[in-house]
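Student: Got a predicted structure here, sequence first:
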Amino acid sequence: MKIWIRSLGASLRMLVVATVVLGVAYPLIGLAAGLALPHQAEGSLITVNGKVIGSSLLGQDFAGDGWFHGRPSASNYDGLASGGSNLGPNNPALVAAIADRIAKVAAREGVAPARVPADAVTASASGLDPQISLAYAELQVPRVAAQRGMSEAAVRALVAHATTGRALGVLGEPAVNVVTLNAALAGRQ
């Protein structure tokens, strides 16, 4: 009977500790982190001339040579269908799609297929990421500048403004938010 009472006491203490940690402290830490994020205060919606054109958190398709293009999306940028294609790297359909995308990007940008960055032809895991690599943005600068009648230096300045650094200063690579960048271009019209 003594061992049963000791076990019951230990179980009740563990229940109280788990309730405090998981039911109070963890949710409060999550709430504090959420309030500290910049998008909580300012929102992620992007407006140009008073009209909402998108979110800085979700990629979208931009048609036409006067815009920067983002990564391909397996869900056609549908936030309700977020996800990848689930095709493996050796799947013939994926290999063919990537080869087709490389040819299209190389032709559109007027470069050799070997110069096309990987993020130009592969979707992100969610299919909704608005960021591209600096290499892919730089590849598109001459086309966008020519289409918009702008200098390449002016377009590069907009790219620099839409570039975010590494998370926490060390994680990942700098990236260019295509939605923010194209909003800046739209604001110049």
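Tutor: Perfect, I can see it now.
Student: use CA for all of it now, contacts and neighbours both
Tutor: Fine.
Student: mind checking how far Ser7 is from Ala93?
Tutor: 58 Å (CA to CA, to the nearest Å).
Student: before we move on, what about Tyr136?
Tutor: From Tyr136 to Ala93 the distance is 24 Å (CA to CA).
Student: Val111 now?
Tutor: Val111 is 24 Å from Ala93, by CA to CA.
Student: Kindly report the same for Lys51.
Tutor: Taking CA to CA, one finds Lys51 at 39 Å from Ala93.
Student: So for those two, which sits in the more crowded spot?
Tutor: With neighbours defined as other CA atoms under 10 Å, Lys51 and Ala93 compare such that Ala93 has more, 12 against 9.
Student: what's the neighbour count on Ser73?
Tutor: With other CA under 10 Å as criterion, Ser73 counts 24.
Student: no no, Ala41
Tutor: For Ala41, using other CA under 10 Å, the count is 10.
Student: Assumed it was part of a helix.
Tutor: Yes - under DSSP: H, G, I helix; E, B strand; the rest coil, Ala41 falls within a helix.
Student: Next one for the comparison:
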Amino acid sequence: MDRMPSWVRQHLAALRALLVLTVITGIIYPLLATGVAQALFNDNANGSLVQKDGKTVGSALIGQSFTDADGNPVRTYFQSRPSAAGDGYDPTSTAASNLGPEDVIDTLPNPGGADEAAKEGKQSLLTQVCARSKAVGELEGVSGARPYCTTDGVGAVLKVFPDRAVSVNQACPATPFIATYEGLKVGCAQPGQDYAAGKTVPIRGNVTTVQVPADAVTASGSGLDPHVSVAYAELQAPRVAKERGLSLEQVKALIDEHTSGRALGFMGEPAVNVLELNLALDGA
């Protein structure tokens, strides 16, 4: 019997290698890795799910919002930090906003815009931070003032021209946050106008003390961070204690119980798991 052609033998060898590697890497290895994970790290391997009354209410590794149907904070709960992942804490859309410190100029809503994006406008990172800080300050009964923010919660930024200045993040008929700049009258911004030719000048203002922590107004890199800083948790404690009829000492004790230390004892900062803290409050 004639020997098989060399090209046939090569294809058969390649097919055998494919089958063997498929069994090893596609069946044996995944089963082995899954078995070891389930035996040694059962809770973590299953997503660190958190149970309440026999029902899964979330994961200790993924944050979630504690808001009502209209998106307003539920006052009896500690609030999480903002999230840029999808509509908020979406594991399938984990991401940051990718906006940087130079993103300070809004695209103002323009009802006469050519498309939906132009009609809705777009907030800069600075205005997002200012608006969140103002909202958190109002919720917690403290000042939400920050440098480079106006009192109405937008970025304090001017576009300066030879004969005038424009507060580009304050749409007319708003009153500009300052009346004049270096002898130039400051006006409000007209939606749809192009102010690109002007010089961009952020105005710091006279804010010396910031009471709203940074993690209350900025999202994490993944958008899934389940923790807040101890400072943000303590800022919320008086509100939660009042709404639940608990003493401030009781609430602070629960914060301490659900505060994790620095990784390996020296990396990062202590942090509070919001979901676990809120569940502890429900059981208090």
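Tutor: Cool, the structure landed. Since the structure is predicted, the reported quantities are computational estimates derived from the model, not experimental observations.
Student: Which of the helices or strands spans Trp67 of the first structure?
Tutor: Secondary structure assignment for Trp67 of the first structure, by DSSP states H and E: no helix or strand.
Student: Just tell me what it corresponds to in the second structure.
Tutor: Using TM-score structural alignment, the partner of Trp67 of the first structure in the second structure is Tyr77.
Student: Its match and Asn278 touch, don't they?
Tutor: Yes - using CA atoms under 8 Å, Tyr77 of the second structure makes contact with Asn278 at a distance of 6.0 Å.
Student: neighbour count winner among the two?
Tutor: The neighbour count for Tyr77 of the second structure versus Asn278, taken as other CA under 10 Å, is higher for Tyr77 (24 against 20).
Student: From Val136 of the second structure, how far off is the more buried one?
Tutor: Per CA to CA, Tyr77 of the second structure is found 14 Å from Val136 of the second structure.
Student: Quick test: name the residue nearest the centre of the first structure.
Tutor: Asp129 (2.7 Å; CA atoms, centre = their mean).
Student: so what's that residue up against?
Tutor: Leu57, Leu58, Gly59, Arg71 (CA atoms under 8 Å, 6 or more residues apart in numbering).
Student: Helix or strand: which one has Ile53 of the first structure?
Tutor: strand 51-55.
Student: Show residues contacting that strand.
Tutor: Under CA under 8 Å, 6+ apart, the answer for strand 51-55 of the first structure is Ser44, Leu45, Ile46, Thr47, Gln60, Val179, Ala183.
Student: what's the burial count for the fourth one?
Tutor: Right, the one you point to is Thr47 of the first structure. When neighbours are counted by other CA under 10 Å, Thr47 of the first structure registers 15.
Student: corresponding residue for it in the second structure?
Tutor: Using TM-score structural alignment, Thr47 of the first structure lines up with Gln51 in the second structure.
Student: tell me the secondary structure for its match?
Tutor: Applying three-state DSSP: Gln51 of the second structure is strand.
Student: Not counting its neighbours along the chain, what's nearest it?
Tutor: Val57 (5.8 Å; CA to CA, 6 or more residues apart in numbering).
Student: How many residues are close by that neighbour?
Tutor: 14.
Student: and if you look at Pro38 of the first structure?
Tutor: Pro38 of the first structure: 10 neighbours (other CA under 10 Å).
Student: can you give me the strands for the first structure?
Tutor: 45-48, 51-55, 131-133, 163-164, 175-177 (DSSP state E).
Student: out of those strands, nearest to Ala145 of the first structure?
Tutor: With CA to CA as the measure, strand 175-177 is the member of the strands of the first structure nearest Ala145 of the first structure (16.6 Å).
Student: what range in the second structure does the closest one sit on?
Tutor: Counting by TM-score structural alignment, strand 175-177 of the first structure sits on residues 271-273 of the second structure.
Student: can you give me the helices for the stretch 1-150 of the second structure?
Tutor: Secondary structure of the stretch 1-150 of the second structure by DSSP state H, counting those that start in this stretch: the helices cover 6-23, 29-40, 42-45, 116-120, 125-140.
Student: Can you lay out the strands of the first structure as TSV showing distance to Ala118 of the first structure?
Tutor: Below are these laid out as TSV (distance: least, CA to CA, whole Å):
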stretch	distance to Ala118 of the first structure
strand 45-48	27
strand 51-55	24
strand 131-133	9
strand 163-164	18
strand 175-177	14
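Student: which one of the ones you listed lies closest to Ser85 of the first structure?
Tutor: The nearest among those, by CA to CA, is strand 131-133 at 18.6 Å.
Student: The closest one aligns to what range in the second structure?
Tutor: The aligned range for strand 131-133 of the first structure in the second structure is 227-229, by TM-score structural alignment.
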